[in-house]
Every structure is written in C-alpha cells, then in structure tokens.
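>>> Here is the input, now give the coordinates:
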Amino acid sequence: MELITKIKTKQAKIGIIGLGYVGLPLVIEFCKAGFQVYGFDIDERKINLLLEGKSYIKHINNSSISEILPNFTPTTDFSRISEVDCVIICVPTPLNKYREPDLSYVFNTGEVIAKYMKKGQLIVLESTTYPGTTDEDLRKILEKSGLKAGVDFYLAYSPEREDPGNKEFSTSKIPKVVGGFSSSCLEVAKALYDQIVVRTVPVSSTKVAESVKLLENIYRAVNIALVNELKILFDRMGIDVWEVIEAAKTKPFGFQAFYPGPGLGGHCIPIDPFYLTWKAREYDFHTRFIELAGEINTQVTYYVLEKIIQALNENKTSIKGARILILGVAYKKDVDDMRESPALKLMDLLEKRGALVDYNDPYIPELPETRKYKKKKKSVELTPDNLSLYDCVVITTDHSLYDPDFIAKNSKLIIDTRNLIKSKTYQNVLKA
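Next up, the predicted model:
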C-alpha cells in the first residue's frame, strides 16, 4: 500500500487535531521521528504559544517545542487537513450534566474532516469513547465526504494512554493498542504507530480497541472506590487505611495497591466508565458494579466535607465564616492539570456552607472559571504567617513540593486526604 510506504520512509505528513495533554505529546514524538506534523486546534492562544516555541503544559518544557518547530506547523486552519496523509483525533469526550456521553467534539471534528479529507488518508480516533463510535458513528460522518471507509480511506481507533507527568512512561514507552475498520485499515494504522512507540498491540476491531481503554479505567475506578469505602469504614474502626495498604502491598503476588483520596479526578477515570454504562442500556444491561463505584467515589468528597465540619466543631469553630485553605487543586500530584479535580467540588461545597476558601497550588497560580467551579482565585503564598491565618488546612493534592513538617508545624488544624503527613506525632492532623 502506498501510504504504508510513505509512512515507513517518513514521507507521510501527519495531522493531529486537539493539542492538549494527548495531542501535543504525539506531535512531539512524530516530529522527533522525522515526520512533518500539522497541529490543529481551535484555541488561538495555544497556537500562538506553539509558534513562539512555548509550551502551555507543565511537564512539556519550552525546548521540547522549539526543537520541533522545523517539522511542526501549528494552525487553526482546518482546511489544511487536505495536505496531510494521516489524521489523528485527540479531542475531549466529557459527560454532560446528566452524566451521559458528550461526543460533540468528536462528531464536530468528523464533520470538519469530511469537508477536507482526500482519498487514501488514514483517520484515527484516540479519544476515549464507547464501543461502536468509530465504526458506526464517526464512519458515517466521514463518509459524507463521498469516500468509503476501508475502500477510499483508512479508519482506525487507538486509545490514548497518556499519564501526564509520569517520567517513567512517556508516550513512546507506552504500548499502543490499535484496531482497524478492516484488515487494511489496521495494517496502515499499525505501521503509523510503529514509528513512534515501543510496541503496537493490534486487536481484531475498533470495538475491541475502544473497550480496552474502558476496561483499563473501569478497573482503576472500581479499585479506588473499594479503598475509598474501606477508608470510611476503617476510620470508624480506628484503623489507619494507609498503614493497611502499605502492609498489604508487601505481598508479592495477587495484590495491587490503590489509594484513597478526596474523590476522583482527571480526564479519564471519573468519566470513561459512564460511557460504557450509557452504551450498556442499548443492550438492556445495567452496569451495577460501575455505577456503585461511581457513587462511592462521588460520596467520598462529602465524607471529607463532614470530617472538616466535625473537626472545626471540635475546635469550637463553625463552618460558616471559617477560613479554609485547600492545598492542591490539581487532580494528582506534580501536574498542572485540574480537570475533574475533586478539590474544586470540595471548595464549592465548603463555600455553599459559608466557609471562606482560599487555595494554594504551586503549579496552578490562577484558578480560572470551570464548568464545575465558577469563581476565579489566585494561589496564596505558603508561608508560616499565611498558614496560621486559617482555621483549617485541607490537603487535597500531595505535591512533592509540599513540606509535610512545615505545613504541620504552622497550621492550626489539618485534614489530610492524601497521607502527605505520615508522622503520627502531630496532634493537629486528621486523616480523611
């Protein structure tokens, strides 16, 4: 096939749509592999920064962008899709307010591609979704171009597996699952990813590939729900769940450690399981396990809220008017990603009860308005004087930059949801 030859000789031009936490690392890998890459995004701010050789993602430094500029064309001009040979879609797939799949970004992108696509192109979807999206929904949109999948163009699905900030497993070191609409589609897509990742894992269909990503994240969501539930139970029993987990993980087989927290965050685990839950209804199937896990992981934020209120009461302080400092609004440690962060939900719940809430996060200096949190704030400086001003300090993200002893020694009351402060000598620290 001509396209495979172009890919293997690095003559194929690559187009990546969506230059966020998934798309931008892909751009870098393809550029490093010697391809000419076009990056498409509707956000002009991102495009302008990239043209200046600047990154807007913490774990991607500016030099990583400036070094690839000779091979990289960032643009908001989607008509240039006609210039590329391979198109990879990396757009968001959130839930709507009814916790149902919102595939508008994928479908709108498909409509745009259909306007400009040409015969012989490869189109790959990477966005997480329910089984059948690629073959059934996206294919129909793309075929409005008059071209037929598997005949006139190649269609495939390869789930993104990015873990922002993970230094051990960067994009090129993570095996890539690939499923094609047809055997020829799979062959071309595999040839493409073979150029940038340590190993490609071909599967029999796009539906299998779509299901792989869902299984990976449902597995995590369910196990996190388990330890979150055990955290609440063990708290009543006077048992430290963190100590239990640390001891349990010494078993060299049959156990993998998962850790509790203030709720689920990130672009995958709080969202992806419900894509399958929604699709399951089409087959008269009720995904009880998934929904129970979602319920527990949602309720754990309210558990943390109650722990804060109880602790304040014991200090003879009402939640109404209490000054509370949230430490960490990123959804996990050492990243600047606050998508679906449980800290935002907790801040909202506290403010609705009359608390005066500030935050500190070394990676997020300003808190913009989000879908779930509408107030703009700036990160307060972490100093002894500032810490002493607050009635309660709540640790929601265990950033490596946080000094547990410094925080413990300078705060009146601490609710630690991440086991940042491991020492049991501090009487002002409560786990939640």
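>>> okay, CA-based contacts and neighbour counts for the rest of this
OK.
>>> Please, which helix or strand holds the closest residue to A149 other than its chain neighbours?
In this structure, A149 finds its nearest non-sequential neighbour in L155, 6.2 Å apart by C-alpha to C-alpha, 6 or more residues apart in numbering. Element membership for L155 (DSSP states H and E) is strand 154-157.
>>> Mind listing residues that contact that strand?
Strand 154-157 is contacted by residues 120-126, 134, 139, 149, 178-182, 184-186, 188-189, 206, 209-210 when judged by C-alpha atoms under 8 Å, 6 or more residues apart in numbering.
>>> Any buried residues in the helix or strand that comes right after that strand, and which?
Scanning forward in sequence from strand 154-157 by DSSP H and E, the next helix or strand is strand 176-180. Of all the residues in strand 176-180, those buried under the rule 16 or more other C-alpha atoms under 10 Å are K176, V177, V178, G179, G180.
>>> another one to check against the first:
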Amino acid sequence: MEASSQWAETLAERIAARSATVGVIGLGYVGLPLAACAARAGFYVIGFDIDPSKPDALNAGRSYVEAVPSSELAELVAAGSFRATSDMGRLADCDVVVLCVPTPLTATRDPDLSYVVATTETVAREGRRGQLVVLESTTYPGTSDEVMRPILEARGLLVGTDTFLAYSPEREDPGNARHRTNSIPKIVAGEEPVAGRLAEAFYRAFVETVVPVSSMRTAEAVKLTENIFRAVNIALANELKTVFDAMGIDVWEVIDAAATKPFGYMPFYPGPGLGGHCIPIDPFYLTWKAREYGHATRFVELAGEVNVAMPGYVIARLELALDETHRRSLGASTILLVGLAYKKNVPDVRESPSLTLFERLVARGAEVAYHDPHVPAVPPTRKHGTLAGRTSVPLTAEAVAAADAVLIATDHDACDWALVAENARLVVDTRNVLRRRGLTARGRLVLA
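Presented below is the predicted three-dimensional model:
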C-alpha cells in the first residue's frame, strides 16, 4: 500500500473514532467557535494563536468571544478536550490543522494574504506528513492551490501524497443566536478526491449538514458569492434611501411593504455603511482576481462605492438637521454617537462605519462622545488609531439631553431606546430603531 493511502486510511480511522488531534490556528470569532465545536464532538483540540494573552485567558476558562461562553469553555478545558498555546511546535502533534486567519485588504484594496502565507509556512515547517490542512479564511478562487500548495510542497510535503489540502469557508455570523457553527451548512472541497473525503468526514463529525463541491476554487467562489450578494443588495437599499429621501418617501416603509410579497423579493435594509470582517472586504478579492482574467467587475465595484459613501451621506444629513433644528454648525455641536460596533449585539468594531463617522465628526470640530454597551473602550485599529482608548459614556438622561444631537449608528438591544426618545432634542437615526420599537421622539427625529 502506498504511503499516501496508508496516511489517508489512518487519518480517516482517527477522524471516525474521534481520536484525531485537531489544531486550530487563529482563535478569534471563527477559530474559537470551531475549536469548541470540535472539542464537544470528542476530538482533542489544540488552539494556536500568536497573541500569548489569548491562550492564557482561554486556558483559564475565560472566553472573549460571545459565541463561546466562558462556562462552556471552562468545561472543555477541565475535561482536557481543549488547550490553547502559542507554541507552533505543537503542530506536529495534530492530525488535522485548520487555518482561521485574517484576510484583510491592503491600503490599495488588494488582497493581503500575508497571514495565510505566514501561517502556511509555519504549518509546512512545524507540521508533518499525513496531515489534513484546511483553510477557512475567505479569499479569492485559486488561493489554496496557487498560494498554499507551493508553500507546502517547497518543504517537501507533496499535496495528495504527503499531505492533504482542503478548503471550507467559514460562515460565522457574530451575534446570531439562531445559527451556530454546528448548525450552519458547511461547504467543503479538497485538492483531490481523498482530501475532499477526509475534510467531509471531519466536518460531519460536528456539523449537521456538510455540502461537498467539486473543487477548492468552487468552494472559494461560493463564499465570495454569498458576501457579494449581501454587499450589492445593501448598496441598492442605501442608494434607494438617498433617492427616496430626496422625494420625501420613507424608505423603511417602502421596504417593509415590499417584504410582504411572498416571492421574488428579499428585504435588505440601509444603514450608515458596511462593517465587519467580510462584507466590506470580500468583494474586492474577486475584483482583484478578475483583472487577471481581463474582466472588470463593474457591478461589484459600484456597490462598494455606494456603501463606502454612506458615512458622508449620514454626516451631511446630521449637519443639515443641526442647522435646521438648533441653528448650529457641526463644528460647534456636541454629538452623542450611540453604537460603535459594526452590527447589533456584538463587540466587533472591525471595519465599522461608526469609527469612520466618529473620526470625521472629530475632524470637523464637533465634540463627540460615544455609548456602546458592548465596546467599553475603542481598541487599536489600523485605520482609526487616533480614536484608540476613548471610553464609552453611560447612557443617561442627562447625557442624552446635553447633546445637540444623538446619532444612532448601531441598534443594540441593550440600549435604553425609550430614554433616548424621551430626552434627546434631536435624533439622527440610521437604523430606524426608534420607530421599529414604536417609540415617539419628544424632540426631532431624522432618518439617515
């Protein structure tokens, strides 16, 4: 029997028996829930992260990801099912290695695969023959076979012979209690059939539905298609908002009425811009790759332009409302920004339009404070470093009444929206949260 067949057979047996050791590299919003799911299914899981503070916290049973409660994590640690480390040398102990690392954009909106490259090099250096290596990070079609495969093979790990390479895009939705890691259908594909079957068997151990596709490029394209679909439709809702506002038509009422149609329509809602680790970034991965084939993704790029322009539109609406309501300029006003996270009920500020709003308002001379029950302090970010360290103020009647305007950027359930409606002199609401909750603003309400 060939060595590759022996390794595949051994690995398949270990996966089936739950005796395989699973390594998860990157213990963030994607990696930690995946690690917890695999550990609950009976695998021994080693979590890897280059930030030493994360393994220290996790091994003490303290979770920083809401999808994995500390109580649940502590049970897995106590049971010996999960252990976190910064020691990449322990990759040699793993049978399955899953990469859950960031794939951001460069300053020129080109794919930044530095994390994927560096992590694959580490796996090639510290790993061993007979491993299944799976990338979960969102990326352009061709990354797994054009970028990862050559790195592995340069170290003598021939894909399909010495190691098995697969791709399975993450589909996490932070803050969504209904759809969890184990209940979200999992797309899987291997570089060759054996890798595909191993990846499928691995994920079937803890995910309810696994959907195999024909190639890793197809799987990579699936993830981009999902996120581009959302980005384009949100851009449409945002553009309709600006047009309908000019016509004196309530876009929220239009969308809610249109959503009563039981076929041919799916509601998407406008907002102050796009945020998160996927929607604002992933479409540009396809745009970049399409140029290699001589194609322009005009539709996708236009959607990106519309969404990127939304913070400017919100500030223009705020500026006009301040002048009409208080006869005050933006630069002479005090603004209470409610919501810093990119979406409701999560502490995630990655690519959040709230940070853009915050920074632009400060640059215009406004006095700005923010409240966010999930973000007690602004973390360091690459784009908005000047805001790092600012802290959330309590949402009190006094703070709301003292502001010239309350700008609602994120509609967290934990915020006291009745207090805002009762005490604000001017509310600029980008999420329609007050009316959705049936609240009547005592002061002026402007939708933006």
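>>> What would you report as the TM-score here?
Once superposed, the chains reach a TM-score of 0.99 (TM-score structural alignment, normalised by the length of structure 1), with 432 aligned residues with a C-alpha RMSD of 1.0 Å.
>>> Contact partners for the residue most central in space within structure 1?
Centroid-nearest residue in structure 1, with C-alpha atoms, centre = their mean: H267, separated by 2.7 Å. H267 of structure 1 makes contact with R339, E340 under the criterion C-alpha under 8 Å, 6+ apart.
>>> Check the gap between it and N297 of structure 1 for me.
Distance, H267 of structure 1 to N297 of structure 1, using C-alpha to C-alpha, to the nearest Å: 15 Å.
>>> what do you get for G263 of structure 1?
G263 of structure 1 sits 5 Å away from N297 of structure 1, going by C-alpha to C-alpha.
>>> same check, this time on F35 of structure 1
Relative to N297 of structure 1, F35 of structure 1 is positioned 42 Å away (C-alpha to C-alpha).
>>> And these two? Which one has more around it.
Legend: neighbour count by other C-alpha atoms under 10 Å for F35 of structure 1 and N297, higher for N297 (27 against 21).
>>> Can you name the next helix or strand after the helix or strand hosting that one?
Assigned by DSSP H and E, N297 of structure 1 belongs to helix 288-314. Using DSSP H and E, the next helix or strand after helix 288-314 of structure 1 towards the C-terminus is strand 323-327.
>>> Map R418 of structure 1 across to structure 2 for me.
Superposed on structure 2 with TM-score structural alignment, R418 of structure 1 falls opposite R431.
>>> L215 of structure 1 too?
With TM-score structural alignment as the criterion, L215 of structure 1 lines up with T225 in structure 2.
>>> One more: L305 of structure 1?
Counting by TM-score structural alignment, the partner of L305 of structure 1 is I315.
>>> And for F153 of structure 1?
Checking TM-score structural alignment: F153 of structure 1 goes with T163.
>>> so how far is G61 of structure 2 from that match?
Taking C-alpha to C-alpha as the measure, T163 of structure 2 falls 33 Å from G61 of structure 2.
>>> higher neighbour count, those two?
Neighbour count, other C-alpha under 10 Å: between T163 of structure 2 and G61, T163 has more, with 24 against 19.
>>> coming back round to it: strand 186-190 and whichever strand or helix holds the match of L215 of structure 1, what's the angle between them?
Under the criterion of DSSP H and E, T225 of structure 2 resides in helix 216-246. Orientation check (axes from the mean of the first three to the mean of the last three C-alpha atoms, to 10 degrees): helix 216-246 of structure 2 against strand 186-190 gives 140 degrees.
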